[in-house]
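> kindly generate the corresponding structure for this input.
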Amino acid sequence: MKQFLKDVLQDLGETPKRLNSKYFYDHTGDGIFQQIMNCEEYYPTNCELEIFQHKTTELARVLKNGFDTFDLIEMGAGDATKSSYLLKEMLRKKFDFTYMPIDISADMIGHLEKQLPEEIPGLKVKGLNGEYFEMLTHASQISPKRKVILFLGGTIGNFETNAALDFCRELRSYLQKGDVLMIGFDLKKHPDVIRKAYNDAQGFTRAFNLNLLNRINRELGGNFVLEQFDHYPSYDPATGACRSYLISLAKQEVCIEGKVFTFEKDEYISMEISQKYSVEETESMAFNSGFKPVNHFFDSRHWFLDTVWQCE
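Now for the predicted structure:
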């Protein structure tokens, strides 16, 4: 709670105002995001699921990378829907590995540790509840095995491009030469397809953004009037940046923990970026962060890329 408050006060005090998208995911936000993933316009989930469903054998072979035994670590595992196809295939091939899902949600880790061994008999699961790099350190402390990392869902797109490169460089510092990373990128495509994915007709994305204001009201004693803000998405095909904003519909003041923030009419809060990449840009990121791209896996429309990088 203290960190949430600190971040909100700092971010709304900046010019322009912003909020950190990691706070979208409270109980209500999780539910809305499930609706987003299931709506017709939101393509990334189904594109990546197609890769895991139809290219499972090749994925398993490439990720094993000749290791006799290894830890398969999924950063931001969620409910492991996509990776479960891979887990089943690796067990079918009698690979010797332990699945280590990392998630910030203790409830989700508890669910995975209980549910997955029941659904996938023989699977060894060691859940890691916490932040990515803290848990990667912990994984190395509890197991000396080679590491195969999954970072799926296009989550890397939630960073600005420079920050994404910094993230990959930091991730590389936790791994050994020869270790493997599979990372998902949402690719550049027709701008209309992308805009609709972040502005669905049923309004789930709008509700997802506004829910953060509701969370601030509920948990931090804020007094946002949600009806005084509107959701606005944009996509720039030149840069690949898809951004979401909340626009103030009137001149107004919002108070959070005694601190007053003034909003002008039409002033925006920057809420989220979902960066889109070309294949060439992903390869450049690999080389510039200490990895070597070794395989590309695409869905049938080439809208999404799961690329396998090896540590140099």
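
> hey, let's count contacts and neighbours off CA atoms from now on
Noted.

> give me the contacts around the longest helix seen in the chain.
Counting by DSSP state H, the longest helix found in the chain is helix 204-220. Residues outside helix 204-220 that contact it (CA atoms under 8 Å, 6 or more residues apart in numbering) are 1, 5, 23-24, 26, 28-29, 32-33, 35-36, 198-199, 222-224, 226, 229-231, 246, 256-257, 271.

> please narrow those residues to those residing in helices.
Reading helices off these with DSSP H, I get 5, 28, 29, 32, 33, 35, 36.

> can you tell me which of these has the largest number of neighbours?
residue 36 (24 neighbours; other CA atoms under 10 Å).

> please tell me I have it right and that one contacts residue 43.
No: counting by CA atoms under 8 Å, residue 36 sits too far from residue 43 to count as a contact (9.7 Å).

> let's see this one next, to set against the first:
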Amino acid sequence: MQQPCDGHIICFDIAGCRLTIADLFFTTRRKNAMTYLPVDGKQRPTVASSEQSDQSAASFELDVLSGLSQSPKRLHCKHLYDQRGSQLFDRICELPEYYPTRTELAIMDEYADQMAEQVGEDAVLVELGSGSSQKTRVLLDHLRAPAAYLPVDISREHLLETADKLRREHPGLRIHPLVADFTQPIEIPASFDDKKRCVYFPGSTIGNLESDEAIELLQNIAGLVGPGGGLLIGFDLQKETAVLHDAYNDSQGITAAFNLNLLHRINREADADLDVDQFDHHAIYNVERGRIEISIVSQCDQTATIAGREFEFDEGELIHTEYSHKYTRDGFVSMAAAAGFSARKMWTDPRDWFAVMYLESNHGN
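Predicted coordinates:
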């Protein structure tokens, strides 16, 4: 299936796995509670309604209570990205130890024209977890007459700020930001039904998911873009343990602050009294499972009240917050094939630390 090409580009045989995925999570028609916020022209997008904000707060509280009631305790990584968390993550991306962002950006700078060729002309670009859209800017500069750009992010203010910047940089581009958890149902406006759809999923965010969850999400994306639609995705490759350890335990403590910020958020939004100073950041590389395992560790026996419920934390007890899986090339291609995608092209850096791959959906074929 894999064929060598020039430089650090890998091409794939056009004949791919032909899987039909049923009961998909994403849809281009299903009605949901989220609303696209137009950023065409001069109008500043309105924020989500107070009812939606209340629902979001209630959902956060329920997730926290549920996660801390499990054994072992866990908190979903999506909740790391409130406004403060998103700002801290942007700082992480600039750290000397944190190689993924600059490595992926270098790949984008080198091969964005080839990526744009795969996406094609007049396509709708949907970005999942858009963040600051630093890499998106490189891609947008090379796309040929994109029909629209639909950034999706869970952090509302961060998303709207980025969308405003992109509108000023690309005044002719139709931008429809969506404040949403991209693991939940989203829809593409019906006005784009006749356009090719391509999802852009950078940053190795796919690595935050367990293998079965990652396959399910990829299946959902295959259904969202439809047959012939595309997925341009970044993923981290396996490498030396020391490099990985330093990337998630930086000397400035920014990653620790990012992780512990979740406890500050719980105190603020779930009426809690967690003593954040009595917790610490914990990140190790599990070689056998090929993943970074990130947790918050209790430094002593302690008790806290969260939303009226009492929770006990033992000294040394871990609260799992995030995984970051590292892949092999063949392993990722196999996972994508199981989800209904055929690999078309892959680009890597000279050290083979990171990869960006273009996949084509076989959904419905």
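
> just to revisit the earlier point, the longest helix of structure 1: average distance to aligned residues in structure 2?
Superposed on structure 2, helix 204-220 of structure 1 shows a mean distance to its aligned partners of 1.1 Å (mean CA distance after the TM-score superposition for structure 1).

> so for that helix, what gets flagged as buried?
Within helix 204-220 of structure 1, the residues that qualify as buried are 204-217, 220, counting by 16 or more other CA atoms under 10 Å.

> now swap in stretch 17-36 of structure 1 and tell me
17, 18, 19, 24, 25, 29, 32, 33, 35, 36.

> what's the answer for stretch 148-168 of structure 2, then?
148-156, 158-160, 162-164, 166-167.

> which of the residues you listed fall within helices?
156, 158, 159, 160, 162, 163, 164, 166, 167.

> to which residue of structure 1 is the first one aligned?
Alignment note: residue 156 of structure 2 maps to residue 106 in structure 1; criterion TM-score structural alignment.

> how far away is the residue lying closest to that match once chain neighbours are set aside from residue 108 of structure 1?
Setting aside the residues directly before and after it, residue 106 of structure 1 is nearest to residue 129 in space (CA to CA, 6 or more residues apart in numbering), at 5.7 Å. Counting by CA to CA, to the nearest Å, the separation of residue 129 of structure 1 from residue 108 of structure 1 is 9 Å.

> over to residue 190 of structure 1?
In terms of CA to CA, residue 190 of structure 1 sits 35 Å off from residue 108 of structure 1.

> which ones are touching residue 308 of structure 1?
62, 63, 180, 181, 182, 183, 293, 294, 295, 296.

> now those: which count as buried?
63, 180, 181, 182, 183, 293, 296.

> alignment lookup: residue 292 of structure 2 to structure 1.
Under TM-score structural alignment, residue 292 of structure 2 pairs with residue 242 in structure 1.

> that's a strand at its match, yeah?
Yes: under DSSP: H, G, I helix; E, B strand; the rest coil, residue 242 of structure 1 sits within a strand.

> ok, now which ones touch the closest residue to it other than its chain neighbours?
Nearest residue to residue 242 of structure 1, sequence neighbours excluded (CA to CA, 6+ apart): residue 235, at 4.2 Å. Residue 235 of structure 1 is in contact with 191, 194, 195, 241, 242, 243, counting by CA under 8 Å, 6+ apart.
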